[in-house]
Each structure stands twice: as C-alpha cells, then as structure tokens.
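Asker: What follows is a predicted protein model with its sequence.
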Amino acid sequence: MTIGSYQISGGKTLWYFVIDLPVGDDGKRRQHKRRGFRSATEAEKAEDDARIAYGEAAIGADGSVAAELAGWLSERELDIEETTLDNYRNLFRMYVIPHIGGRQLYAVDKRVIHDLYKKLLTDGAKRGGGLSPTTVRTVHRVLTKTLKDLGINLTGVRQPRPAQRDDHGRKGVWTPQESKRFLKFHREGRLYAAWALAVVAGTRRGEIGGLKWSKVDLDAGVVYIHWQRTIAGNKVIEKSPKGKSRRAIAIGPAMVQVLREHKARQDEEKAEAGLIYHDRDYVFCREDGEPYYPRYFTDMWENACLAAGVPVIVLHDARHTSATAGADAGVPEHVMQKRLGHADGRTTREVYTHVLPESERRAAELMDAALHEEAV
C-alpha cells in the first residue's frame, strides 16, 4: 500500500493511494490508483474500502468490465435459465458496457457506479432521453449481484428512488366495457379463445403459445399452466415456467364453452388438412398444426385492438386488466396472486392492482362475466 500527497495550483495539497494487485494472467504487474483526497485519513479510508472490495476478486488478464461480464455470463450458462441469461446479456450490452465497459474492473468504485446511474437517468435510452428509475433500479440489482459474484463488494452504492406512481399501479388497463367490446368484436376470430384467456385468466404470451390440450381439463374447468413458448436471443425455446408461474387456473362455464368451440374448429381444420397436419397438441397453432412464433401473438393483438376500436394496449397488459377487474370486484390479493402466478404478492399489489378490499372459483366467475355478457 502507498499513501502520498501532491500539490495543485494555488498550493493546495491533495492525497492519493496505490494498491498493488495480483499479477495478471499475462504476467504483468497491475495497480489500482485513486487521487483527489483532501487528507491522508480520507485516502487511507478509501484504500481500506478498496482492499475489502477487491480483495477476493479473481480478475483476468484483460480485466475490463466488458471482458469480466462476458466471462461471468459464460460461467452462469451452467445454472441460469436461458431466457434470464439473455435478459442479463441485453442489459449489460445496452446499459453497462457502452458507459463503463472499457474500464478496468478493479478501478470500479461506488463513484463510478453512481455516475453510471446518473448517466442512464439522463441519457440512457436507446432513442434519446433518460431511462425510468425502475429500469435503472433493475440495472443496479443485476450489476451489484454480478459484481459480488466476481468478488467485488462495493459498500454504500445507492440506487435511484422508486418512481412515484399517480396511477395506483395501473398500466394499460381497459374498462369492463372496453373488454366486452373487444371480446364481442372478435367472437368469430381464429384467435378469439387466446384473447379471451389473456383478458379473463391473465395468461402471458408465452403461456398462451405453449399451452397444450393435455393441460386443459374442460370438464373440471381448469387450465394447467405447465409450459411456455418464448424467445431467447434469436431462437424460440420451450420450457416449464419458473416458480409460482407454474399453476392451475380455474375458468368459468363461458370460458369452457369458448375453448370447446375452439377445439371443434381446430378438429375441422385437422380433418381438412389431412396428412399435412402436424398434430403437436397445441391449443393455438397454425392451420397445419405447427405452433405460432411467439411474436405473432403480439403483432396480431395490436391489430385486434385497432380493429375493435378500443385503446391499444400491449398484450401483457391484458393481465393488468384481468388483475384490476378482479381487485375492483373484491377478489382477495392472495387469490389474484395465485391466479396470475406471481411469486411475490407485492407484484400483484403494487404493479397490477389498486384495490384490495372469495375463493379461486369466485375469481373465475367474476372474470367469466365478461364472456357471458358479450355473448348474449
């Protein structure tokens, strides 16, 4: 360890410290230097913090943030799901590497991280402007977890305060009247049953795309969400949902009838296609039985909103509509949490609903009312 001083213009004395780091894989000596401290005591305190932060780090010869993050991603292929890893990869690529990727990892301290967050909040969006505090908080959560894995424990790092919500957690939410108008307009459409599941049961896009008839019990009125079809990078993957996303959803008589009619139409298509039909048991598929590309549902949903003359919301916001309708009708939070497959009740409470005033079956009956009323 080296503590020293130097003078700047005006005769003012400032202090610095130097830490010798382990020799890199290339055999070269490495050091971590910081300067600009107002006293020797301040420099010593910063040096102690740096030793704690970097003492257990195993930094490669390149040592840059970009290289170390790439190495971490490669290692985590062993134990992190592909979709989650792809999200981490995109987060690093868009928000971290462009700003601090060229820095040496051992030279990253809380000041560097705070500057990164400030930059993202003011000028971090791809199309100009700043990112939301929520997005930067996500960057903070993933980045600090990654640095800790790499042996870098930075204390005192602050994250942006949560954004103040004036909408009580509502995002793109339809009124009951808008939901009924949308469903009534598409009553004869080929994807009507998919849209009904999204609005009435709050199913996600990947859950709709991966749903198979073997997981639909129409006699009992239950849909089992045990599989999803989603995108990771540039390829489609199919996998079991994680955690509490794997669930059983109760559906009411009207939703059961919708699915029965959908199955009858699909059986007619199968008979007409004959040998060219590939029966892979998907509830929602093309005329030849092959599953849809996941983004197909997203694109068709936007067109469906425009055609029905209702506000254009994203497909995922059908979950918000379902959750908010349930909460407004008095369905308890824990029931909606189970129905939507949230691991944390706080997600249901803060992100999806705004009213928390009797059972899972009651929730199904309340949401099913939208189908009953538009069908008459």
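Answerer: The structure has been received and is ready for your questions. Treat the numbers as computed from the prediction; the structure is a model and nothing was measured.
Asker: Could you use CA atoms for every contact and neighbour count after this?
Answerer: Will do.
Asker: Give me the buried positions along stretch 255-269.
Answerer: 255, 256, 258, 259, 262, 263, 266, 269 (16 or more other C-alpha atoms under 10 Å).
Asker: Please tabulate the residues you listed in JSON lines, including the columns secondary structure and distance to residue 14.
Answerer: Output for the buried residues of stretch 255-269, formatted as JSON lines (DSSP: H, G, I helix; E, B strand; the rest coil; distance: C-alpha to C-alpha, whole Å):
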{"residue": "255", "secondary structure": "helix", "distance to residue 14": "73"}
{"residue": "256", "secondary structure": "helix", "distance to residue 14": "75"}
{"residue": "258", "secondary structure": "helix", "distance to residue 14": "75"}
{"residue": "259", "secondary structure": "helix", "distance to residue 14": "74"}
{"residue": "262", "secondary structure": "helix", "distance to residue 14": "76"}
{"residue": "263", "secondary structure": "helix", "distance to residue 14": "77"}
{"residue": "266", "secondary structure": "helix", "distance to residue 14": "77"}
{"residue": "269", "secondary structure": "helix", "distance to residue 14": "80"}
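Asker: May I have the residues that are in contact with residue 67?
Answerer: residue 101 (C-alpha atoms under 8 Å, 6 or more residues apart in numbering).
Asker: let's go with 10 Å and repeat that
Answerer: Residue 67 sits next to 59, 60, 61, 73, 97, 101, 102, 103, 104, 105 when contact means C-alpha atoms under 10 Å, 6 or more residues apart in numbering.
Asker: before we go on, here's another structure to hold up against the first:
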Amino acid sequence: MKTPGLFKQCGCRDAGTRQRLRARCPRIGERGHGTWYYRCYIRDMLGESVQISHGGYRTLTEARQARTAVQAESREQYAGRTWTIARWLTYWLTTRTAIRPTTHAIYTRHVHQFLIPAIGYLRLTELTSRHLTAMFAELAAGTTTTGLPRSPATLQRIRATLRAAYNAAIREGMITDNPARRVEIPAGRRPQAVVWTEGRVEDWRTDGARPSVAVWTPAQLTEFLEFVADDPLYPLWWLIALRGLRRGEAAGLRWEDLDLNNRQLTTTNQRTTAGYQIIEGPPKSAASRRTIALDRRTVAVLRDHLRHQRAHYLLTGRSWRTSGYVFTRPDGQPFHPNYFTKRLGFRTGLCGLPPARPAWRTPPAPISRPFRTSSGTPASWSPPTPTPACYPQHSTRPPRRQPGSS
C-alpha cells in the first residue's frame, strides 16, 4: 500500500542509458534494497510554498517520523536551518528601512565585500566562533584598496554588522545563538592628534613621514588662509577652520540658516554621502543641531560672499538656478560634499603645507579638530585633482583678505 509523500528509491542504473532507475528498479520491492524518502510542502518565512524532499532512511517509519518533524517546525525554524548566511544577509538588508542611509550603505558594504565572500556559503545554524576567528584573521592579514593594513576598528565594525544581522535572526525565531558575540577582536586605539612642529614638517619634507593624525599650528593656519584668500570658497575654509563647521554642515548650509544681523548660524541641515550618493537631512544628533555665534569679521566675510554670489547671478542670467545654498557651483546648485575634500587637499598641496590627515582620509580643519563628516567619521576621498574655481575668472572675485583682521 502506497503512502502519499513517502516512497522508496535506489541507485541502480539502466544498463543501456546509465540513467538511475530510482523507483522504477525491478528490485525496489525487495527488503533492504534502496532507501526511503519523503516529500512534503510547507510555507517558508516569506509565505511562499516550498517543496521539501529528503531521503536515505532505512525504513518507512524513519522517513515518516522525519517528515512529521519537518512539518512540525515553524516557518522561521525551517528558514534558520536551511537558509544560507548569504541569503539571510541579503534579505536582512532589505528590512533595514528605519536606519540612516549612511548606516545602510556601511551595512551593504560589509555584507557584500567581506561577509558573504567569507562565510556566505554556510547555513545560518552552522556558523561558529571558529569560522569567525578564521575570517577575521584573514581580514586582518589583508590590506585595504590603498594598500594599508585594516585597522582593528574596521574589524570591529564588520563584526557589529554581523552581530546586528544575527540578532535580527534571533528575534525572528530562526536561531537561538549569536556566535558573533563570542569572537574576540583586538580593540583599536584612537590615534592622538599631534601638532605639525618644525621637526615633523622637516621629516615630512625629507622622507614623507607623517603622524597618523596631525593638525596645523596657528601660523600654518594663517599661511593657508592667506594663500586661499582669492579662492571663491574662502568663506568655506574660514567657517570650517574658525567656527568648527563639519563638511556635511558646510555643504548643506543655506542662507536661511544664517542670521547675519544677529550674527548667528544655525546648523539645521547637512549634506552627507553614502558612497557617492548624497544624503540630505537634519543633523544626526541633538548636539549637532546647534547655534553658532559669529564674530564681526566672519559676518563681513559671509556678506562679501553673498554679494559676489548675487553678482555672479546677474552675469549668468538664465543659466543660474536658485537653490538657496551658501556654497554653490557656477550654475547655482550645491556642491557635492566630496568636492570640498578634494579641493582642500589640492589647495593644501599648492600651498606647500603638510597634510593634516593621511592622503586616504579627509584632511582635518587646522588647529581645532579634524575636518570630519557630519556623522563624525572621516570621509574617504580620491587624490586631489585641479578643479575650476566656483566663479569664472572674468567675474567679480573676492578681494584679498587679511585673516587676522577684525
């Protein structure tokens, strides 16, 4: 008597075609010949019907018990036992809709560049801390795209991504353990900023040696501001250096955020990047949403910049598109934030000053603190290349300024 969903097969082959006979074998009814299989349908975690077929059982009773156990599993348990890490991570990324785009970009990079190539072939329940120890050892031995060793901080962030993904699988009821919590990774030490003293500058000019984080002296800042006094983005360098604006805050600064009569600047908007994509919105934290007092010299610099922007609008006419941003391209639209990083590096090189950050990181603002993205993390950038000025050379240009004047 046949039982639906339970059947017997063997590995015998046809003498002529060499194809497996499976259930068509004439000896299939003999005791001990072939093994038992089961076939059933269940709904997976996404609600789709999935056919399951498994065999190798010695008796009909064993096959029936195995089928019953599978049918008794929840959708989530079945997915946890059968889904690969690659499939889960890919699905998990699609569910991360409430996080910031920059965070989602970091997760995506970690998943596709590191996690899936290393452990994506494993089932969710197969991952152990030994797999992760081997993976992170291999990552630590490798280098970045610029040829530099990966820092412990990078490894910690990759582990944080995997830990978040596995915690989500636990909440879904797919698994019960998170091996990413047990793997040990050396803690990275935050580099201490040093000042570009005369000795360090001499070493840098001689053999290119430079500290991991170095900032300019007041004299070097003055030299830089004097050198870029005729740069159309002079007000940008002034605000970043002397008022502590982050790159994203400067890129997203609008004239409506400035109250020049009362000498105030409010950081209500920022333009950051996720990869090369621009993400615009309010600052991330309450501490970033702040009002900055402006001195009279800064107000004069900004008023002068506004006059030149209006003069350029009159020169360009219809080609100008009003955007309301303080720092704009020749067509009136805001710059890509990466442009500021590239141009700062380019102007620093022309000035002959030492870099205030390694070439693979965003240079810091002199003296006060590193020039960082609005999320507080250094932004990656390409080697600086010469770029055209914000305004055409024949248009009005800001007069040369004396940085120390008030």
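Answerer: Structure received. Since the structure is predicted, the reported quantities are computational estimates derived from the model, not experimental observations.
Asker: What's the TM-score once they're superposed?
Answerer: Once the chains are laid over each other, their TM-score by TM-score structural alignment, normalised by the length of the first structure reads 0.68; 289 aligned residues with a C-alpha RMSD of 3.2 Å.
Asker: Helix or strand: which one has the residue nearest the centre of the first structure?
Answerer: For the first structure, residue 87 is the residue whose C-alpha lies nearest the centre (C-alpha atoms, centre = their mean; 7.7 Å). Secondary structure from DSSP states H and E places residue 87 of the first structure in helix 82-91.
Asker: tell me which strands and helices that helix is in contact with?
Answerer: Counting contacts by 3 or more C-alpha pairs under 10 Å, 6 or more residues apart in numbering; DSSP states H and E, helix 82-91 of the first structure packs against helix 65-76, helix 133-149, strand 228-232, strand 235-239.
Asker: those strands in the second structure, which residues are they?
Answerer: 6-9, 35-43, 49-57, 194-195, 214-215, 258-259, 264-266, 270-274, 277-281, 291-293 (DSSP state E).
Asker: which one of those is the most hemmed in?
Answerer: strand 214-215 (a mean of 26; mean count of other C-alpha atoms under 10 Å).
Asker: Now residue 81 of the second structure. Nearest residue, chain neighbours left out?
Answerer: With C-alpha to C-alpha, 6 or more residues apart in numbering as the criterion, residue 81 of the second structure has its nearest non-adjacent residue at 5.9 Å, and that residue is residue 125.
Asker: what residue of the first structure matches up with the one you found?
Answerer: Taking TM-score structural alignment, the alignment pairs residue 125 of the second structure with residue 106 from the first structure.
Asker: wait, isn't its match in contact with residue 61?
Answerer: No: assessed by C-alpha atoms under 10 Å, residue 106 of the first structure is found out of contact with residue 61, at 11.6 Å.
Asker: Mind listing the shared neighbours of those two?
Answerer: residue 30.
Asker: These two: who's more crowded?
Answerer: residue 106 (23 against 15; other C-alpha atoms under 10 Å).
Asker: which residues does that one contact?
Answerer: 21, 30-33, 50-51, 53-55, 57-59, 63-65, 152.
Asker: Can you tell me which of those end up in helices?
Answerer: By the criterion of DSSP state H, membership of the contacts of residue 106 of the first structure in helices covers 50, 51, 53, 54, 65.
Asker: The fourth one: neighbour count?
Answerer: Spelled out, it's residue 54 of the first structure. Each residue near residue 54 of the first structure was counted by other C-alpha under 10 Å, and the total is 22.
Asker: Map residue 239 of the second structure across to the first structure for me.
Answerer: Using TM-score structural alignment, residue 239 of the second structure lines up with residue 197 in the first structure.
Asker: how about the nearest residue to that match once chain neighbours are set aside, what does it touch?
Answerer: Leaving aside its sequence neighbours, residue 197 of the first structure sits nearest to residue 203 (C-alpha to C-alpha, 6+ apart; 6.2 Å). If a contact means C-alpha under 10 Å, 6+ apart, then residue 203 of the first structure has 194-197, 225, 245, 249, 315-316, 318-319, 322, 339-341 as its contacts.
Asker: thinking again about what came up before, of the contacts of residue 67 of the first structure, buried ones?
Answerer: Buried among the contacts of residue 67 of the first structure by 16+ other C-alpha under 10 Å: 59, 73, 97, 101, 103, 104, 105.
Asker: quick one on the thing from earlier: from residue 194 of the first structure, how far off is the residue nearest to residue 197 of the first structure?
Answerer: Residue 203 of the first structure sits at a distance of 9 Å from residue 194 of the first structure (criterion: C-alpha to C-alpha, to the nearest Å).
Asker: related to what we said a few turns ago, which member of the contacts of residue 203 of the first structure is positioned nearest residue 13 of the first structure?
Answerer: residue 316 (58.2 Å; C-alpha to C-alpha).
Asker: Run a quick neighbour tally on that closest one.
Answerer: That count, for residue 316 of the first structure with other C-alpha under 10 Å as the rule, works out to 17.
Asker: Contact partners for it?
Answerer: By C-alpha under 10 Å, 6+ apart, the neighbours of residue 316 of the first structure are 171, 172, 198, 199, 202, 203, 204, 205, 298.
Asker: cutoff 8 Å now
Answerer: 204, 205 are the contacts of residue 316 of the first structure under C-alpha under 8 Å, 6+ apart.
Asker: For burial, what's the neighbour tally of residue 257 of the second structure?
Answerer: Applying other C-alpha under 10 Å, I find that residue 257 of the second structure has 18 neighbouring residues.
Asker: With the one 3 residues further on instead?
Answerer: Taking other C-alpha under 10 Å as the criterion, the count of residues near residue 260 of the second structure is 19.
Asker: In this structure residue 293 of the second structure contacts residue 261, no?
Answerer: No: contact criterion C-alpha atoms under 8 Å: residue 293 of the second structure and residue 261 do not qualify, at 11.5 Å.
Asker: Spatially nearest residue to the counterpart of residue 328 of the second structure in the first structure (excluding sequence neighbours)?
Answerer: Under the alignment by TM-score structural alignment, residue 328 of the second structure pairs with residue 285 in the first structure. The shortest distance from residue 285 of the first structure to any non-neighbouring residue, by C-alpha to C-alpha, 6+ apart, is to residue 291 (4.4 Å).
Asker: what does residue 77 of the first structure give?
Answerer: Counting by C-alpha to C-alpha, 6+ apart, the residue nearest residue 77 of the first structure is residue 85, at 7.2 Å.
Asker: Can you tell me how far the residue nearest to residue 371 of the first structure when sequence neighbours are not counted is from residue 177 of the first structure?
Answerer: Spatial nearest neighbour of residue 371 of the first structure, chain neighbours left out: residue 254 (5.9 Å); criterion: C-alpha to C-alpha, 6+ apart. Distance, residue 254 of the first structure to residue 177 of the first structure, by C-alpha to C-alpha: 17 Å.
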